[in-house]
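Student: Here is the input, now give the coordinates:
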Amino acid sequence: TEDLDEPVLIPEMPLQPEREEPPYLGDYFLITNNTGYPFTELYIYSAAMMKDGVNGPNLLDGELLYDQASVQVYPKEMSGLAEPIYEATDQSLYLIAVDVDGDQYAASWDPHSESWNILIQFHYIVDVEPDEPAYLGDYFQITNNTGYDIHYIDIYSDAMLEESKEGFNLLGDGVLYDGEVFRIYSDEYPDLAKAIYEDEGEVLHIEIYDEDDDYYYRDWIPDEESWNVEITIGDFVDTEKLSAEVNGDFFQVINDTGYELWYLFLVTPEMWEAEELGEDLLSDWLLYDGESIAIYPDEFPRIQELLDARSGEKLYFIAYDEDDYRYKKEWTPDADSWDVVISAEDFLDF
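Tutor: The predicted model follows:
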């Protein structure tokens, strides 16, 4: 039998050396892939070469240049590159890269004013019109046609929201630039996959924030709609546009607490004393800081009865935030604005 007390030696993995910045006007420069996709082809050429219809050789020579990897280029060994780099001072060079999906990236480089480590970023892509995703295929995609860069995407079903009201940014630390496409592979998100492939007729909710923290919302029904989900300026939600009229069709609750509100109730003084809350007016929604929600009493029979039967009497909005802290806002429907702001001043210290 093996001696279980004998230590197991685990080989130490070598650390990846840090990439050194190439010296200005040195013997070589670097081209670094920062797109997230491996390159199959990479070309660099001058304006003179372009006029002659010459792109130069494929710098990768049949190899893949993986994401975050670099290739060293020695200009003096390549025809047509040495002169614009070492002699001319007013010429730029041009780069074309092709990734494993066939998408192309284009960039320019001024060797006399820019770093000699040339980063090719994802937003240099020039082919932003990928094929339409197949219905019930491996992935669907979000196309950003808002005119702004998107920093946050959350997609969920009602059942997912019941499990957790905490949002999840599918972009992570990434950015979906205007005009670009973000592919989402459902098998990476089991709850999302269930809603798409197993729950017939499921409505998915898509919440988005752009670079200015503006909010966009739309529904998507995978069984009925295109799997290329376009987000446009028409999906923008102007949270300041609504203005509720006293005794109108709806009242509006505006979150100015600095935190997400997870629960919202409207109670009478008697209910408050008895610690009864009634129905959650947010249902399965989150009310983010700075946002508002329009509540139509005819959709909540008990609320409609309160407004009809208690003329001139005060009510209380009770809200709970993401940290389970409580807020209490007094409201007299006949006298107060129907734009109800719940702020940090309404925080109720237990």
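
Student: only C-alpha atoms for contact and neighbour calcs from this point on.
Tutor: Noted.

Student: which stretches of the stretch 151-300 of the chain form helices?
Tutor: Ranges of helices in the stretch 151-300 of the chain, per DSSP state H, counting those that start in this stretch, are 158-163, 190-197, 269-273.

Student: Please work out which of the ones you listed is packed deepest.
Tutor: helix 190-197 (a mean of 16; mean count of other C-alpha atoms under 10 Å).

Student: quick revisit: including distance to A47, could the helices of the stretch 151-300 of the chain go into CSV?
Tutor: Shown next, in CSV, are these (distance: least, C-alpha to C-alpha, whole Å):
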stretch, distance to A47
helix 158-163, 54
helix 190-197, 49
helix 269-273, 76
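
Student: Select, out of those helices, the one closest to I96.
Tutor: helix 190-197 (36.5 Å; C-alpha to C-alpha).

Student: still on that earlier bit, closest one to R218 among the helices of the stretch 151-300 of the chain?
Tutor: helix 158-163 (13.9 Å).

Student: which residues are contacting the closest one?
Tutor: Applying C-alpha atoms under 8 Å, 6 or more residues apart in numbering, the external contacts of helix 158-163 come out as 191-192, 203-204, 284-285.

Student: for I208, what are its contacts?
Tutor: 150-154, 215-217.

Student: among the residues you listed, who's most crowded?
Tutor: When neighbours are counted by other C-alpha atoms under 10 Å, I150 leads these with 26 neighbours.

Student: how close does the nearest residue to that one once chain neighbours are set aside get to H151?
Tutor: Leaving aside its sequence neighbours, I150 sits nearest to D210 (C-alpha to C-alpha, 6 or more residues apart in numbering; 4.1 Å). With distances taken as C-alpha to C-alpha, to the nearest Å, D210 is found 5 Å from H151.

Student: count of neighbours near the spatially closest residue to L264 that is not a sequence neighbour?
Tutor: Of all residues not flanking L264 in the chain, A319 sits nearest, at 4.4 Å (C-alpha to C-alpha, 6+ apart). Neighbours of A319 under the rule other C-alpha under 10 Å: 25.

Student: which ones are touching W262?
Tutor: Counted by C-alpha under 8 Å, 6+ apart, W262 has contacts 165, 282, 285-287, 319-322.

Student: Can you tell me the element the closest residue to R326 other than its chain neighbours falls in?
Tutor: With sequence-adjacent residues excluded and distances taken as C-alpha to C-alpha, 6+ apart, R326 is closest to Y320, at 4.6 Å. Taking DSSP states H and E as the definition, Y320 sits inside strand 315-321.

Student: List of residues touching that strand?
Tutor: 259-269, 272, 277, 326-333.

Student: how does it look with 6 Å?
Tutor: 260-268, 326-331 (C-alpha atoms under 6 Å, 6 or more residues apart in numbering).

Student: here's the other one to compare against:
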Amino acid sequence: EGDYGSDLLDWDLIYDSDELTVDLAQLDYLDEALQGDSDEVIHIIARDDNGVLYHKKYYPNRDIAYVVFEAEAALEEAESLSLYNDTPADLWFLYLATDEMVHEKNFGNDLLRDGIWEMKEAFTFKVSPALVEDNQVLHLYAYDYLDNEYHKEWKVSDGWTLTFNTDDLSTQ
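Tutor: This is a model prediction of the structure:
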């Protein structure tokens, strides 16, 4: 797992003008999207040896099973989202998820990794340009040591600075 999802290349490299076949069916969370009648989009992100990111949208139900990355697919630099913890507790887990991920109950990787986001502290991280390009609603979930859930909906038009507080405490 990486910052942009599952690393499908493992230790393989794709050199300029080379091809590599990757089996998307190996990822259980793509099962529904890969079925012929689904309109779901799969975002494929590649990073070159200079750290430049490339993004392609793949629609399994209408695209051929072949994706070509070209210079035009290069993504702009990722923006930083700054969060402030104004909750009554240190937060131990933080996730950024799309509607689809929430529906699948798969929030991805913990953005805090092994860290703890302390009360009255800020936490800043880079957001993949692919996630914000359509101004879609994204979900931020944070959990304290008692497993209390704090949830915030966010989209780019809301700005790049947010505060978690007791109003975000989920009642579920």
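
Student: Can you give me the TM-score here?
Tutor: In this superposition the chains share a TM-score of 0.52, using TM-score structural alignment, normalised by the length of structure 2; 96 aligned residues with a C-alpha RMSD of 1.7 Å.

Student: thinking again about what came up before, so which pair among the contacts of I208 of structure 1 is furthest apart in space?
Tutor: Longest span within the contacts of I208 of structure 1, C-alpha to C-alpha: H151 and Y217, 13.9 Å.

Student: matching residues in structure 2 for the strand holding Y320 of structure 1?
Tutor: Mapped onto structure 2 using TM-score structural alignment, strand 315-321 of structure 1 covers residues 138-144.

Student: mean deviation of the matching stretch from structure 1?
Tutor: Comparison of stretch 138-144 of structure 2 with structure 1 after fitting gives an average deviation of 0.6 Å (mean C-alpha distance after the TM-score superposition for structure 1).

Student: distance of the residue nearest to I150 of structure 1 from Y216 of structure 1?
Tutor: For D210 of structure 1, the distance to Y216 of structure 1 - C-alpha to C-alpha - is 8 Å.

Student: Then L204 of structure 1?
Tutor: L204 of structure 1 is 14 Å from Y216 of structure 1, by C-alpha to C-alpha.

Student: again with Y263 of structure 1
Tutor: Taken as C-alpha to C-alpha, the span from Y263 of structure 1 to Y216 of structure 1 is 22 Å.

Student: sorry, back to before: select from the contacts of strand 315-321 of structure 1 the one having the most neighbours.
Tutor: In those, the most neighbours by other C-alpha under 10 Å go to L261, 26 neighbours.

Student: can you tell me which residue in structure 2 aligns to that residue?
Tutor: Per TM-score structural alignment, the equivalent position to L261 of structure 1 in structure 2 is L91.

Student: now do A294 of structure 1
Tutor: Counting by TM-score structural alignment, the partner of A294 of structure 1 is T124.

Student: Report how many residues lie close to the residue lying closest to that match once chain neighbours are set aside.
Tutor: The shortest distance from T124 of structure 2 to any non-neighbouring residue, by C-alpha to C-alpha, 6+ apart, is to S82 (4.3 Å). Using other C-alpha under 10 Å, the number of residues around S82 of structure 2 comes to 15.

Student: OK, contacts around S82 of structure 2?
Tutor: By C-alpha under 6 Å, 6+ apart, the residues touching S82 of structure 2 are 123-124, 161.

Student: can you confirm E32 of structure 2 is in a helix?
Tutor: Yes. The assignment for E32 of structure 2 by DSSP: H, G, I helix; E, B strand; the rest coil puts it in a helix.

Student: and it, how many neighbours does it have?
Tutor: Using other C-alpha under 10 Å, the number of residues around E32 of structure 2 comes to 14.

Student: Show me where structure 2 has its strands.
Tutor: 42-47, 53-58, 79-85, 91-98, 122-127, 138-144, 149-154, 161-164 (DSSP state E).

Student: hang on, the earlier thing: out of the helices of the stretch 151-300 of structure 1, which comes closest to S46 of structure 1?
Tutor: Of all those, helix 190-197 sits nearest to S46 of structure 1, with 47.9 Å by C-alpha to C-alpha.

Student: can you name the residues of structure 2 that the closest one overlays?
Tutor: Going by TM-score structural alignment: helix 190-197 of structure 1 matches no residues.

Student: that older thread, report the two of the contacts of strand 315-321 of structure 1 separated the most.
Tutor: Once C-alpha to C-alpha is applied, the contacts of strand 315-321 of structure 1 give E260 and T268 as the farthest pair, at 24.0 Å.

Student: Trace L281 of structure 1 over to structure 2, please.
Tutor: In structure 2, L281 of structure 1 lines up with L111, judged by TM-score structural alignment.

Student: State the distance from that match to L34 of structure 2.
Tutor: As judged by C-alpha to C-alpha, L111 of structure 2 and L34 of structure 2 stand 27 Å apart.

Student: what do you get for P88 of structure 2?
Tutor: Applying C-alpha to C-alpha to P88 of structure 2 and L34 of structure 2 gives a distance of 43 Å.

Student: And these two? Which one has more around it.
Tutor: More neighbours surround L34 than the other of P88 of structure 2 and L34, with 18 against 13 (other C-alpha under 10 Å).

Student: Name the SS class of the nearest residue to S108 of structure 1 once chain neighbours are set aside, please.
Tutor: Among residues not flanking S108 of structure 1 along the chain, Y94 sits closest, at 4.4 Å (C-alpha to C-alpha, 6+ apart). With three-state DSSP as the basis, the three-state label of Y94 of structure 1 is strand.

Student: give the contact list for Y94 of structure 1.
Tutor: Counted by C-alpha under 6 Å, 6+ apart, Y94 of structure 1 has contacts 44-45, 107-108.

Student: Distance to Y139 of structure 1, neighbour count and secondary structure added to those residues, as TSV?
Tutor: As requested, the contacts of Y94 of structure 1 are exported to TSV (distance: C-alpha to C-alpha, whole Å; neighbours: other C-alpha atoms under 10 Å; DSSP: H, G, I helix; E, B strand; the rest coil):
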residue	distance to Y139 of structure 1	neighbour count	secondary structure
I44	34	24	strand
Y45	36	23	strand
A107	29	17	strand
S108	33	16	strand
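
Student: Need the max-distance pair from those.
Tutor: Most distant of the contacts of Y94 of structure 1, by C-alpha to C-alpha, are Y45 and A107, 11.0 Å apart.

Student: rewinding a little: any idea how far V127 of structure 2 is from the match of L281 of structure 1?
Tutor: Distance from L111 of structure 2 to V127 of structure 2, counting by C-alpha to C-alpha: 11 Å.

Student: do L34 of structure 2 as well
Tutor: 25 Å.

Student: now swap in N109 of structure 2 and tell me
Tutor: 13 Å.

Student: and if you look at K105 of structure 2?
Tutor: K105 of structure 2 is 20 Å from V127 of structure 2, by C-alpha to C-alpha.

Student: Cool, thanks, signing off.
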